[in-house]
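Visitor: Here is a sequence with its predicted model. Questions after.
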Amino acid sequence: MYTNELPYEINRELCRLLDYKNSWKNLAGIWMEYSPFEITYIEQTAQGQERSPTEYLLQKWGQDIHKVEELFLYLYKMKHLSALLCLKPVVRKDLHRKIIKLKKSLNTMEKENEIDNEVSLQKSSDQTNGSIRSIPWIVKQIEMGEPLPNTASLQSVSLSINYNSINFNETSSSETYGISTDEITSRHVFDIPKINYEELKEATDNWSKENLLGSGGFGQVFKGEWKHLTVAVKRLSNNHDCNKEFIREMCLNQYRHDNILPLYGYSLGGAGECILVCQYLPGGSLLHRLKSRTPTPLTWSQRYNIMLGVARGLLYLHTMKPPLIHGDIKPGNILLDGNLMPKIGDFGTATLYTKKLNHENIPKTKKLIGSWPYLPGEYLRDRTLTPAVDVFSFGVVMLEVATALPVIDQSRNQQLLLVHIKELLKEGVDMASLEDPALLGSEHASPALCHAFISIGLHCTKSMQLRPTMLDVFMELDEMEIPVDN
C-alpha cells in the first residue's frame, strides 16, 4: 500500500498524533530529509489552508510514490509507538515484531528514568540547600565584589515580566530593563562565557587607538588578539541605554547560525564598564564595501550571495519560537567575512515577538529604535514592532545594494532613497538605468539583476498588508539565476 492510499480514519489519526508537539517536523527533517526552509514552507502553507501540517507533508511526500512500510520504519526509528500502532493494520505482519521490540525498549527506558529522577531529586535538594550552582549570576557577582552594569538599577529591577511578553524597549519609572534578573540568569547568562577584563585590555593593547575599528553613541569597537583568535571587542559606554543594550545582546545574540554574528563572551570592567566579545570579520561592513569601492566594486554574484545570506539569517530569526525581530537591519549592521559571507550583527534593538488574537502582546516601543530611513510608516506612526519591520528594512537595503545610492541624500528632491526611486519610476525611468555606476556600462553590468533587485526591494517596502514574509523573499531570491564570476 502506498501512503496516498491510507484509509481515511487511519490517516486522520496519524495526523493527529504527529501534529502533537510538532512531531511531524522531526519526521520531515531527519528522516524525509526536507530542508528547514521546506519545513517552514509546509507549516505556513498548512496554516494558510487551515489543515493539518502532517496531512500536507504526507501528501507532498506521497507524490514521490512511497509505501506505508517506509513511513512505518521511519516512525520506528523515531520511537513513536502510538503512530506505529496506528499503522499496524495496514503493514505487513512481519513488521509487527518491531512494535513488540519497541514496547520492551520503552519499558526499560521508563524504569531507568524513574531511577534517574530519584537521583535528580536528591541533587535538586542538595542545590536548594546552598550549592553554588543554585546561586544566581547577579548574586555571585555581588558576593565576589565584582562590579555590575548600573548595579543599583539591576537590583531594583521589576520581577513581574513574563518571558513570553518580553519588551526590551520600554522602561518603567523604576528603570527596569524590560526583563527580570531571574530570567537573565536562569535562561541566558549561564550559557555565556565570562572573560577576564585584564585579558581584553592586553588583547587590545590597552585599548590602543591603532586597534580602534569604530565608535559611536554606544561606545567603541576594538580589534584584538585573544587566545590566538582575532576578535572584535565592543566596549559600551557606561550609561543607562548602553547597559540595556548590554543585557539585550547578552540575552538575544546567542542564536547560532551561519549568517548571524556569534557572541563569544562578555566582561565587566571597572566602574560598571560592559564589554561584549564577538567574532572579527575582516571584510568589514556592507556599508563600507558599497561606499569605498576598494579593492574593486562588488560583483552582482557577490551582491546576490550577500543578500541571500541576510535573508537566510532573518528567516531563521523570524521562524524561531518566539520569533525575534532584529529591528535595525541596514548595511552598517551587515558584516562580511573574508569570503564575503554576511553575518547580521548588533542585536541592541532586537525584540522577541509575541502575538495573540487580541493583539495585546504585540511589542510596542515608546522610543524609536533602529535607523529611521530603514523603518516603515506603520512603525514610525504607532511604534508597533512585527517581523514585517525587518522585511521593510531588508527591502531598503536591496535598493542600496542595487544602486549604491545613499539611503538619504539632502541634495535630491526626494531625500529618502525609497521615495526617490518611486518618483523616478513614475517618470518612466528604466530601473536598469539605476544600476550602481561602478558596474553600469561595464562588462560586469547586469540590467536584469538590477531590475530584479529593485523589484524585490519595492515589494518588501509595500504597505504592511501587501508586504511579503521573509520566507517569500528568501524563496524568490533562492530561485533566481545568477551568473558565476570568472
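Guide: Here it is on my side, so go on. Residues are numbered from 1 along each chain as shown.

Visitor: For the rest of this, base every contact and every neighbour count on C-alpha atoms.
Guide: Noted.

Visitor: For the most centrally placed residue in the chain, which non-adjacent residue is closest in space?
Guide: In the chain, the C-alpha nearest the mean C-alpha coordinate belongs to L317, at 2.4 Å (C-alpha atoms, centre = their mean). Residue nearest to L317 in three dimensions, not counting chain neighbours: L324, with 5.2 Å by C-alpha to C-alpha, 6 or more residues apart in numbering.

Visitor: Could you report the neighbour count for that neighbour?
Guide: When neighbours are counted by other C-alpha atoms under 10 Å, L324 registers 22.

Visitor: ok, it to I260 distance?
Guide: Using C-alpha to C-alpha, to the nearest Å, L324 is found at 12 Å from I260.

Visitor: same deal with E479?
Guide: 22 Å.

Visitor: quick one, which of these two is more surrounded?
Guide: More crowded of E479 and I260, by other C-alpha under 10 Å: I260, with 25 against 8.

Visitor: Test my guess that the more buried one contacts K343.
Guide: Yes - with contact defined as C-alpha atoms under 8 Å, I260 reaches K343; the gap is 4.5 Å.

Visitor: Which residues are in contact with each of those two?
Guide: Listed contacts common to I260 and K343 are G313; contacts here mean C-alpha atoms under 8 Å, 6 or more residues apart in numbering.

Visitor: For the closest residue to L290 other than its chain neighbours, the count of nearby residues, please.
Guide: Closest residue to L290 apart from its sequence neighbours, by C-alpha to C-alpha, 6+ apart: A404 at 6.0 Å. Around A404 there are 19 other residues, counting by other C-alpha under 10 Å.

Visitor: Alongside the first one, take a look at this:
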Amino acid sequence: MSAGTAPSSSSSGRSGSQSNPRSIDGSGYIYTLLQDERNGVCYYLEQNSQNEERAMWEKAAEKMGYALTDIIKIKKMAQDKSVSPAEQLLRVWSDLNHTNTELFMVLYSLKLFEAMECLKNRVDVSYHRLIPKKVLKETKPNDTISTEKILNGPEMSRTSNESEFNSTSMETSSKITVDRNEIKEVANQIPKILYNELSEATNKWSKENILGRGGFGTVFKGRWKYTDVAIKKIEYKSGDMKKNAKVQMQQSLNELRYLNSCRHDNILPLYGYSVDGPEPCLVYQFMAGGSVERRLHAKTTPEPLTFIERMKIALGTARGLQYLHTYRGKKEPLIHGDIKPANILLDSSCVPRIGDFGLVREGSDELMEVSSVYGTRPYLPVEFLANRIFSTKIDTFSYGVVIFELFTALKAHDKTRGANVTLLSKYIWFKSRNNEPMAPLIDKSMDPATVSVPLYDALMKIGLACTNENNGERPEMVAVLNTLEELMDKYQ
C-alpha cells in the first residue's frame, strides 16, 4: 500500500475555533495548515457522497492509497480520540509528509471544489484554474468553518473535554492586529535605524546583495556604520497578504523582544530595526560562514566542515540553547521551537549563533498543552506534533536531529530511505535498534585522519538520547552540554 499503514498514535482530538497564526513552512506540508483551513477541508470531507451513504473522506482515503482495513483503523482511531474521521485522515496522511498540493489534487479528483477553495492560498496560483469560477464567486473571503460545525457533523458529537487550550504562547486571536506602533513599543530599548540608511547600505537593495529569500521577505547583506550586517526586509508576496502580514509581524515582534534580551556568544546579535520606510526591516550581525545547512548541503559551498569545526558547532549550539532555557530561571524557560541547521549561523571562525527567534515561546517548568503546532516537521518530536505537548524537550529533540545531520550530512527528511525511515531521527534509531554500527554513516567529506570514531560514536549516542520518543527520557540541554564538554576533555 503506497500510503502506508495508519500509525498507532496521532494528534490530540481537542481543538478550538480560534484562528491562530503558525509558522508557514516553505515545504507546504499539510501540518502547516491553519485551523480554519483544516476545519474547512474536514467539513466538506465529512459530507456524504452523492446518492451514497459513504462519506467523502473515505473516498479521499482511497485516493491517497489506503485500503479498506486502513480506513476502518482510521475510523476507530478517530472515535478513540474524539475527532472527526476526516481530521484523523489528515493527521495520518500528514505524518507521512504529504503536501498541501497533493491534498488539493485529491480534492480535485473528487470534485470537492469548495474544499479546494479552503486550500487556494496554500498552492501555486497555476492550480487555481482547477476551481470553477462559480465556486470562487460564491465563496466569501471571510467565510470560515468552525470546529463546532465539524464536531457536530456525521458520526461526531461534541464532548465536554473539547475546550480551547490555554497557552502562554506567541499565538494571537485573529481579531488582534500587530502594527508598527506595537513594534516601536516592544523595541524601545533597541536602536532605531533609518530606512534610507539601510537602502544605502545595500546599494538600494541591489540583487547582488541578496543572501536569501523566505516566505515573508528577503535578507540582504549590507555595509552599515562601517560594519557588515544582514538586513531582513519584510515583504508580503502571497495571495493572503493580511494573514501573512499578521503572522510575520508577530514573528518580527518575537525577534525584537527576545533577541534583544538574550545576550550570549551563541545567540545571533540584533543591531536594530527600521519602520519608517515602505517595509519594516530587522538588522542583524552578518555571519560570514553562512548557515550550517548551507555548509552541509549546498551544491556550491566552501570547504567542507572539519570534524573539529562540527564539534565546535555542536558545543556552541548546546550552550546557546541551555542559556535560553535557564537564563530567566528554571520556571520561565524560553523555548526556541525551530532549531535546525538553517537557523544555526556561523561566523568566519565557525562559531555558531542561533538565529530566527520568530517562533520562540515562553514555557514553564511543567508540561504545557498548546493549541497549534509550528516549526519544521522533521525536527519536531511526536508529543508536540501529535498531542501538542510543549516543553524544553522540543528543543532537545531538535538538537538531537541536528547532531545526526551535522556528523553524517544526511538530510533530516529523505524519501529515498524508505517509507518508515524518511525522517533522520527514525533512521538512526532503526540502525541503533538493529545494533548496526554508526561509523559507515560518517560524512565522507571529512578527512578520515581527523575523525575520532570513538568520539563520533559518543556523539551519536547523545543524539539518540535527545531524540528518544519518550520526552521524559530526554535530557535537558544543561546535561547535554555537560556531557559534550566531558567528551571534549576526554578525547582531546
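Guide: Alright, I've got the coordinates. Quick caveat: nothing in here was measured; it's all calculated off a predicted structure.

Visitor: tell me the contacts of the equivalent of the residue nearest to L290 of structure 1 over in structure 2?
Guide: Mapped onto structure 2 by TM-score structural alignment, A404 of structure 1 lines up with A409. Shown in contact with A409 of structure 2 (C-alpha under 8 Å, 6+ apart): 296-297, 442-443.

Visitor: okay if I get those as a markdown table plus distance to E279 of structure 2?
Guide: Converted to a markdown table, these look like this (distance: C-alpha to C-alpha, whole Å):
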| residue | distance to E279 of structure 2 |
| --- | --- |
| L296 | 32 |
| H297 | 31 |
| I442 | 44 |
| D443 | 42 |
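
Visitor: Which two of the residues you listed have the greatest separation?
Guide: Across the contacts of A409 of structure 2, the longest distance by C-alpha to C-alpha is 14.6 Å; it joins H297 and I442.

Visitor: what about the two, which has more around it?
Guide: I442 (20 against 15).

Visitor: Would you mind measuring from G472 of structure 2 to V401 of structure 2?
Guide: For G472 of structure 2, the distance to V401 of structure 2 equals 17 Å [C-alpha to C-alpha].

Visitor: higher neighbour count, the two?
Guide: Set G472 of structure 2 next to V401 and count neighbours by other C-alpha under 10 Å: V401 wins out with 29 against 9.

Visitor: Aligned against structure 2, show me the partner of R312 of structure 1.
Guide: R312 of structure 1 maps onto R319 in structure 2, with residues paired by TM-score structural alignment.

Visitor: Okay, buried residues for the helix or strand harbouring its match please.
Guide: Assigned by DSSP states H and E, R319 of structure 2 falls within helix 307-326. Neighbour-count burial for helix 307-326 of structure 2 flags 307, 310-325 (criterion: 16 or more other C-alpha atoms under 10 Å).

Visitor: now that helix: how far from the chain's centre is it?
Guide: Relative to the mean C-alpha coordinate of its chain, helix 307-326 of structure 2 is positioned 20 Å out (C-alpha atoms, centre = their mean, to the nearest Å).

Visitor: What lies in contact with it?
Guide: Residues outside helix 307-326 of structure 2 that contact it (C-alpha under 8 Å, 6+ apart): 262, 264-267, 332-336, 344, 350-354, 392, 395, 399, 403, 406-407, 446, 450-451, 476-478, 480-481, 484-485.

Visitor: What residues in structure 1 pair up with whichever helix or strand comes after it?
Guide: Remark: after helix 307-326 of structure 2, the chain's next helix or strand is strand 334-335, criterion DSSP H and E. Using TM-score structural alignment, the residues of structure 1 aligned to strand 334-335 of structure 2 are 324-325.

Visitor: Same question for stretch 41-56 of structure 2.
Guide: So stretch 41-56 of structure 2 sits over no part of structure 1, by TM-score structural alignment.

Visitor: and the end-to-end length of that stretch?
Guide: 11 Å.

Visitor: Same check on stretch 194-214 of structure 1?
Guide: This stretch, stretch 194-214 of structure 1, spans 23 Å end to end (C-alpha to C-alpha).

Visitor: So what touches it?
Guide: 220-226, 233, 265-269.

Visitor: do that again at 10 Å, thanks
Guide: For stretch 194-214 of structure 1, contacts defined as C-alpha atoms under 10 Å, 6 or more residues apart in numbering pick out 220-235, 264-270, 273-277, 284.

Visitor: Make a PyMOL selection of the buried ones in the residues you listed.
Guide: The PyMOL selection below is limited to those of these classed as buried (16+ other C-alpha under 10 Å):
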select buried, resi 220+221+222+223+224+225+226+230+231+232+233+234+235+264+265+266+267+268+269+273+274+275+276+277+284
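
Visitor: Sort out for me which of the contacts of stretch 194-214 of structure 1 are in strands.
Guide: If you go by DSSP state E, the contacts of stretch 194-214 of structure 1 have 220-226, 229-235, 264-268, 274-277 in strands.
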